[in-house]
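In: Quick one: sequence and predicted model below, then my questions.
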Amino acid sequence: MIQRFSISPFDLTVFAVLAICALAVTGLAWRAGGTMGAADDLRFLYLTSDEQGRNHLFISGIAPDGTLIEPRALTDGSDGVWDFATAPGGKTVIYSALSSLGMGDLWALSLDTGQRSQLLACPEASCSNAQYAPDGRLLSYTLRNMSDYSSAFFSPPRLWILDTTTGETGFIFPDSQQLAFEGRWSPDGSRLSYISPDPAGLGVINLADGQTALYPNALGEAGVWHPQKNLLLTTNTWVEGTDYVTHILQIDVESDEVTDLSGETSLTNDSGPSYSPDGGWIAFRRKVLRGEQESRGKQIWIMRSDGSDARPLTADADVDYGTPSWSPDGRYLLTRRFPLLGPDIVPSLWLIDTQTDEVRMILEPADQPMWVKNNE
């Protein structure tokens, strides 16, 4: 069921002031050890852990001949990387540096020079889930304040906006106590989706008039926007016979039309959808519950954006694959592969060629892969 709410124009004053501010994000591709940065290279970011269990950010890539470009570390030091995202144009990466006390600041790093700068200090708090608006003007992020009862990492989340030109910050909602996190911008920047803990669901706020809507969100995953349209992917779970199924839903946020892309009678648990750069295909994770394709872990599948022509790209019953990431040219998928049975339970990165169906490991250990968009 879809719930709608309204916010008065007066309550949006703070956001309106922030929305007129601008950010210019510039840079070029960074050459790693003289091997990174050719115009035809496909670059990607990923995390790997040090001996103390802290995650650090690395960059690598795929050369035109299909070979792996030598990885290069982008971060080091005592603070680990909690999460990261790229700016429009693929020239800058922003990440949350997580301290041992559960607090985190936001940092920006140039993929041209490798230089980094603190974008936002978050004393006595944790700032994470940073996402640039499509034109690079504003940045949404999740803030969790430390309290007398818990560290910042475990505190209630709230969604904020940062003006990266002036450093000013403000709430997205007029009620400063409204909980929300994992903000994601629509392709035209007119809307922002978010995870709502209470009431539970996937929320969407129209930034022009403040109207909000709440949609199903079974797994607590961030919403996934179509690259050119105001279509949003989410998931919902229900009982089908004796099975709990999870399907991918496509929501038209302008008409509220909801389409079950998994197929209404499909006995599957689907999650982690990702649109191809042209919006024509969706890669996703699928666990088939019955039949010949039944598996212990989730496999990587693709389907057309209307749900047709679904087919598997992997078939490893005792392996779980993570959310797939499309290369900018729409040919390759990157995913994390995690064995569910020992003895070597180590996460690794696997490259899938959607044209040839070739699947191969490229890095180990590694996790959370994300392609870097080509310079625009």
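Out: Yes, it's here.
In: use CA for all of it now, contacts and neighbours both
Out: Fine.
In: now S150: how far from Q177?
Out: S150 sits at a distance of 17 Å from Q177 (criterion: CA to CA, to the nearest Å).
In: now E294
Out: 44 Å.
In: between the two, which one's more packed in?
Out: Neighbours per residue (other CA atoms under 10 Å) separate E294 from Q177, with E294 holding more: 16 against 12.
In: How about that one: what's its closest non-neighbour residue?
Out: Residue nearest to E294 in three dimensions, not counting chain neighbours: V288, with 4.6 Å by CA to CA, 6 or more residues apart in numbering.
In: For that neighbour, give its distance to L249.
Out: Distance of V288 to L249, given as CA to CA: 17 Å.
In: So which of those two has more stuff around it?
Out: L249 (24 against 20).
In: What is the subsequent helix or strand relative to the helix or strand where that one lies?
Out: Element membership for L249 (DSSP states H and E) is strand 243-252. Sequence order places strand 257-260 as the next helix or strand after strand 243-252, per DSSP H and E.
In: would you list every one of the strands in the stretch 251-376 of the chain?
Out: 257-260, 268-275, 281-288, 299-304, 311-312, 319-321, 325-326, 332-339, 348-353, 359-363, 367-371 (DSSP state E, counting those that start in this stretch).
In: one more structure, for comparison:
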Amino acid sequence: MNLSRFDRFVWMILSALLLALVGMALALPLLGLPDPQPGWDEQGIGAYGPLSIQFPRGIDPESAESALSITPSVGGEVKWVGERLLFFPSVPFRQWVTYTLSLREGVQARDGRTLKHGLIWTFTVRSPLLAYLAPSASAEIWVQDLLTGESHALTDTGGRVFDYTVAPDGETLVYSAYNMQKGMDLWQVRRDGTQNRKILDCGADWCLNPAFHPQGTILAYSRRLAPLQEGAQPGVPRVWLLDLSAGTTQPISPDPNISGSEPLWAPRFRRLIMWDGLSGGLRGVDLEAQQTILIPSEMGMNAVWTPDGNALLFTRLIIGETTAYAGVYRYDWDKQTTESVLGGEQSPWDYGVPVFSPDGKWMAVGVREVLGSPARQVWLFRPDGTAGNPILQDAMINFSSFHWNPQGDALALQQITLGSSSSRPQIAVLNIDSRSLRIVAEDATFPQWVP
């Protein structure tokens, strides 16, 4: 076969390209993988993580996971977002500990490249901020650094903030705020007050009660359609889900007979609980198993998940001979059984919803004696309802809205003095070991920690 000059030239080019490709394929393993990059800075990370590492494109996830280790050892769960590894600790990282993250050599990519050397990083846990709403009549979100006592507002809405929630990683907060159409929109702001932006324009609808999924990727919220006429009430609340990456939103259920407000995610799984007023109970939804439950209740959204996400604690009204009071009950999701945890017909005590410590070993509960002062006091109990003891008592002060700090050694709470029309709510922090109480904000409500 005789080849023209042009044909010979084309074959030469193709042969050169082929040789180059073969050379690249042989050389790639020798080049090695670029170093993965940590996703934190000198300020540290939040106590709940996640610990983030950006790997090169094409990484083999199993190879990377097996090469990682943390000292001191911490159990947890690994998730991947593209080539970014996220580690969520099963219990919060400790604030005053320097952790070492090691990555052994030999981590592989799918194209044959390997990490030629080991890497070591260190990280610490930053001090949490305390967020709250103030003043109570026209609220903005404030944060305070308890180490310095400095506080500042994160929002400047003219007092239009209705409620808020904190992202699990502590980097952002999402809040609902009234708009000019008499509805409520959802906004997001960083922990330092920057990048304040609207993430969901709801027009004349009411979008409120935001709640982050534990991994921070999905936001559940309650939505009420705009009133049909001026002065009327908005529509029945229903729970919607907002994908924070895609910006898409949809109702959790298309069934018009299911309502929902104040959604609360389980610490694990893709489960959430909400108050379904149309059905008169607490409705649980498992998004993976496509399963729903309904727990009859007369007390609204008074429920909390156990730390393992397998059960719920909720309050139920008990009708006594002369008065009514609340007891705490445990609902097992898998067994679908209910048992008493605190109180009952033979116990004349009124209990609030328990709040679990970060390690799950204690519950903080608001308790009052039915025939005594109307003020709830602060008690600690074991998760099974035993070993109860009061840690903060004042017959003239009602304590509520308990929130453990990530280290489990302090409790933020809201308090108000009874018997005076001029009383305003205060935010305080209770040291669990010393039982000392520190007032941190006046005329303020709804404390939450920002890890």
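Out: That came through fine. All values reported here derive from a predicted model rather than from experimental measurement.
In: so can I have CSV of the strands of the stretch 251-376 of structure 1 showing distance to D50 of structure 1?
Out: Output for the strands of the stretch 251-376 of structure 1, formatted as CSV (distance: least, CA to CA, whole Å):
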stretch, distance to D50 of structure 1
strand 257-260, 41
strand 268-275, 27
strand 281-288, 28
strand 299-304, 28
strand 311-312, 34
strand 319-321, 22
strand 325-326, 24
strand 332-339, 18
strand 348-353, 15
strand 359-363, 15
strand 367-371, 13
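In: Which one of those lies nearest to D243 of structure 1?
Out: Distance to D243 of structure 1, taken as CA to CA, is lowest for strand 268-275 among the strands of the stretch 251-376 of structure 1, at 9.0 Å.
In: still on that earlier bit, and the strand holding L249 of structure 1, what other elements does it pack with?
Out: Judged by 3 or more CA pairs under 8 Å, 6 or more residues apart in numbering; DSSP states H and E, the packing partners of strand 243-252 of structure 1 are strand 231-240, strand 257-260, strand 268-275.
In: So for S110 of structure 1, which of these sits nearest?
Out: Of all those, strand 268-275 sits nearest to S110 of structure 1, with 25.7 Å by CA to CA.
In: Report the angle between the closest one and strand 299-304.
Out: Angle, strand 268-275 of structure 1 to strand 299-304, by axes from the mean of the first three to the mean of the last three CA atoms, to 10 degrees: 60 degrees.
In: Number of residues surrounding S271 of structure 1?
Out: Neighbour count for S271 of structure 1, taken as other CA under 10 Å: 27.
In: Could you measure from it over to N217 of structure 1?
Out: 11 Å.
In: Need the residues touching each of those two.
Out: T235 (CA atoms under 8 Å, 6 or more residues apart in numbering).
In: circling back: which part of structure 2 lines up with the strand holding L249 of structure 1?
Out: On structure 2, the counterpart of strand 243-252 of structure 1 by TM-score structural alignment is residues 323-332.
In: which parts of the matching stretch are buried?
Out: Across stretch 323-332 of structure 2, burial judged by 16 or more other CA atoms under 10 Å covers Y325, A326, G327, V328, Y329, R330, Y331, D332.
In: Same question for stretch 124-141 of structure 2.
Out: For stretch 124-141 of structure 2, the neighbour count (16+ other CA under 10 Å) marks 124-136, 139-141 as buried.
In: Can you say which two of those are spatially most distant?
Out: Going by CA to CA, the pair spanning these furthest: T124 and S136, at 35.1 Å.
In: Can you find the partner of S190 of structure 1 in structure 2?
Out: Aligned partner of S190 of structure 1 by TM-score structural alignment: R270.
In: residue contacts, that match?
Out: D286, L287, E288.
In: Roughly how far does it sit from G216 of structure 2?
Out: 12 Å.
In: now T338 of structure 2
Out: Taking CA to CA, one finds T338 of structure 2 at 30 Å from G216 of structure 2.
In: again, but for E442 of structure 2
Out: Distance from E442 of structure 2 to G216 of structure 2, by CA to CA: 31 Å.
In: what do you get for W121 of structure 2?
Out: Separation of W121 of structure 2 from G216 of structure 2 (CA to CA) stands at 25 Å.
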